[in-house]
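Asker: any chance you can model this:
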Amino acid sequence: MSAKIIDGTAIAAKLRAEYHLRVDDLKARHGVTPGLAVILVGDSPASRSYVRNKIKACQQAGIRSDLIELSSQTPEDQLLERIYALNDDPGIHGILVQLPLPPHIRVSSVLEAISVEKDVDGFHLYNMGGLVTGNTVFSPCTPYGVQKILEHENIPVEGRNVVVVGASNIVGKPTALMLMQQDATVVICHKKTRDLGHFTLLADILVVAAGVPNLIVPQIVRTGAVVIDVGFNRLPDGRIVGDVDFEGVKEKASYITPVPGGVGQMTVTMLLHNTILSAERYATGTQRAGMR
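Answerer: Predicted structure coming up:
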């Protein structure tokens, strides 16, 4: 068999077209333009590239985007003051601080400073904790993108065995919690798991986000499994690959996402969704006032 290759770029384009209509409706009915503030600390080429892609996506969706560029030497307290000012700005509905940050700035302090109502990345402690109870204000963008891919392809989650390889706070853990909320049976593994294949061979749905090229080979994938590759690895020759041996595994899986062209575009798309949702809540007065 040969897997259906899931076109994440096409799914993202479809969703973004729908989101643009929601932005137009917000402007027409409430006079509100969704606004996203993006804070870039330092001049990392990779971070700058990610930010550029996010701002371009905002422009295409009709979302206002404000780029705030700060020196890598910016003290933590100055960064926090900028965040607090954005929390109080009614024209800004989402705040994103591009990670990683310089070593002298504590990521935990920055993420906690962002108002829960504007935490469109979904990284605030309230949102992360809400994944356990099913009561988040915003879902983290990459796990939400994985969920949307499964929904688009009509892949059932309820009652399925799901194995998530990768235990990061950004992808692995929240993905597992979100799929548990849909009544999947979830196992979390990582790159140091002994006998990894013992677990992955049980997976009806295999989500891989470990950051290790070719970690998942055909021998440890169940025939007919759905394989979602969230890995993003740049090889010495400049090629971008995921964590899955794509050419080998696609001959065994039923569905598979490519890298690039799979989950990556969905991550940015969910950022747009969360920003628009925040603006809709502001326009209709349904925000949870005072939460920070």
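Asker: when you work out contacts or count neighbours from here on, use the C-alpha atoms and nothing else.
Answerer: Fine.
Asker: tell me which helix or strand residue 191 sits in.
Answerer: Per DSSP states H and E: residue 191 is located in neither a helix nor a strand.
Asker: so who does it touch?
Answerer: 165-166, 210, 212, 215 (C-alpha atoms under 8 Å, 6 or more residues apart in numbering).
Asker: can you pull the contacts of the closest residue to residue 152 other than its chain neighbours?
Answerer: Of all residues not flanking residue 152 in the chain, residue 11 sits nearest, at 7.6 Å (C-alpha to C-alpha, 6 or more residues apart in numbering). Under the criterion of C-alpha under 8 Å, 6+ apart, the neighbours of residue 11 are 149, 152, 266.
Asker: and the helices in the stretch 51-200 of the chain?
Answerer: If you assign secondary structure with DSSP state H, counting those that start in this stretch, the helices in the stretch 51-200 of the chain sit at 76-87, 107-113, 125-133, 141-152, 172-180, 196-200.
Asker: compare with the first, here's sequence two:
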Amino acid sequence: MEKLMLGKPVADKISNELINKVKTLQKKPNLAIVRVGEKEADIAYENSAIKRIENVGMTWESHKLPEDVSEELLIKKIKELNNDNGVNGILLFNPLPKHIDAKKIGSSIDPLKDIDSLNPINMAKLIYKEEDAFVPCTPVAAMEILKHYGVKLEGAHAVVIGRSTVVGKPISLLLLDEHATVSICHSRTPNVEEIASKADILVLAIGSPKFADENFVKEGAVVIDVGINIDDEGKLSGDVDFDSVIDKVSLITPVPRGVGSVTTAILAKHLLRAYELQEASN
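Answerer: Coordinates of the predicted model:
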């Protein structure tokens, strides 16, 4: 279907570029994966990340910690990885258990190894458009899809539903950097449907299955669906009611096979960039 913005062509293009670059390196970039507990979603993403990292010729190591790990021990592990010259990037799975202060943990990651942007320093660097900023992988993946499919961003009205630091806020800043006019909606916005229905580009990242139907979408809009949910029938679903909006949109990312399939490619791209920044600073 021509309306679908599939992630695979985007991911493949990024991966092929990485393969060619990694071949020229004497030392292969190495990713440290830190997982607390045994959540199915974390394990699934870990497996996807490992597959991508291996496919582009880079290496990885896994550090699994129990669900009841103390904050002190988790910070100790991260500091060990910060100080390990054999580690170029750190991927820490979120959300963390409730007894752990996620902000404190994120702040303990070396900004130059923080390839999924959990350290607030990297968010500040994004705001100031610093070249060495790491932006969360998912919003970068969404932007890569928009560019790959030739979506005009300059002058477009983009509406982002969701204000998380993982997707909503950073993708709003990335869209601003491309000269879009951005509106952000959230749980306290009284007229979300009305605002969304005026968007040229609609981005949903709230984790609510089939939240947006055809009333949220104007004719010819471009829709980026970041949500990954399980619907009432036990099927994988995005934040958009796909069947309801498909006749109105000009382009849309499906769930699955959309943004999620590009995210691991961006992770690998960030790992290579972290390696290059660290090599340059040595």
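Asker: circling back to that earlier point, most tightly packed of the helices of the stretch 51-200 of the first structure?
Answerer: With neighbours defined as mean count of other C-alpha atoms under 10 Å, the helices of the stretch 51-200 of the first structure peak in mean count at helix 172-180, which reaches a mean of 23.
Asker: which bit of the second structure covers that one?
Answerer: Alignment note (TM-score structural alignment): helix 172-180 of the first structure is matched to residues 168-176 of the second structure.
Asker: swap in stretch 241-249 of the first structure?
Answerer: The aligned range for stretch 241-249 of the first structure is 237-245, by TM-score structural alignment.
Asker: quick check, central residue of the first structure?
Answerer: residue 142 (1.9 Å; C-alpha atoms, centre = their mean).
Asker: identify the residue spatially nearest to the counterpart of that one in the second structure, adjacent ones excluded.
Answerer: In the second structure, the residue equivalent to residue 142 of the first structure is residue 138, according to TM-score structural alignment. The shortest distance from residue 138 of the second structure to any non-neighbouring residue, by C-alpha to C-alpha, 6+ apart, is to residue 263 (5.3 Å).
Asker: sorry, back to before: isn't the match of residue 142 of the first structure right up against residue 261?
Answerer: No - the criterion here is C-alpha atoms under 8 Å, and residue 138 of the second structure misses it with residue 261 at 9.7 Å.
Asker: all strands of the second structure, in order?
Answerer: 30-36, 59-65, 89-92, 157-161, 181-185, 201-204, 222-225, 229-230, 236-237, 251-252 (DSSP state E).
Asker: which residue in the first structure aligns with the residue nearest to residue 138 of the second structure?
Answerer: Checking TM-score structural alignment: residue 263 of the second structure goes with residue 267.
Asker: please name the residues that touch its match.
Answerer: Residues counted as contacts of residue 267 of the first structure (C-alpha under 8 Å, 6+ apart) are 141-145.
Asker: what does residue 158 of the second structure give?
Answerer: For residue 158 of the second structure, the contact set (C-alpha under 8 Å, 6+ apart) comprises 175, 180-183, 199-203.
Asker: which of these are buried, as a PyMOL select command?
Answerer: One line in PyMOL is enough to select the buried members of the contacts of residue 158 of the second structure, burial here meaning 16 or more other C-alpha atoms under 10 Å:
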select buried, resi 175+180+181+182+199+200+201+202+203
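Asker: residue 29 of the second structure: which of the contacts of residue 158 of the second structure is nearest?
Answerer: Within the contacts of residue 158 of the second structure, proximity to residue 29 of the second structure (C-alpha to C-alpha) peaks at residue 175, which comes in at 29.6 Å.
Asker: how close does the counterpart of residue 111 of the second structure in the first structure sit to residue 137 of the first structure?
Answerer: Superposed on the first structure with TM-score structural alignment, residue 111 of the second structure falls opposite residue 116. Distance, residue 116 of the first structure to residue 137 of the first structure, by C-alpha to C-alpha, to the nearest Å: 7 Å.
Asker: overlap in contacts, these two.
Answerer: residue 127.
Asker: neighbour count for those two, which is higher?
Answerer: Set residue 116 of the first structure next to residue 137 and count neighbours by other C-alpha atoms under 10 Å: residue 116 wins out with 27 against 23.
Asker: quick check: that one touching residue 129?
Answerer: No - with contact defined as C-alpha under 8 Å, residue 116 of the first structure does not reach residue 129; the gap is 11.8 Å.
Asker: end to end, how far does stretch 25-45 of the second structure reach?
Answerer: Its start and end residues considered, stretch 25-45 of the second structure measures 27 Å (C-alpha to C-alpha).
Asker: list the residues that contact the corresponding residue of the second structure for residue 207 of the first structure.
Answerer: Using TM-score structural alignment, the partner of residue 207 of the first structure in the second structure is residue 203. Neighbouring residues of residue 203 of the second structure by C-alpha under 8 Å, 6+ apart: 158-161, 223-226.
Asker: identify, from the contacts of residue 11 of the first structure, the entry nearest to residue 241 of the first structure.
Answerer: residue 266 (16.7 Å).
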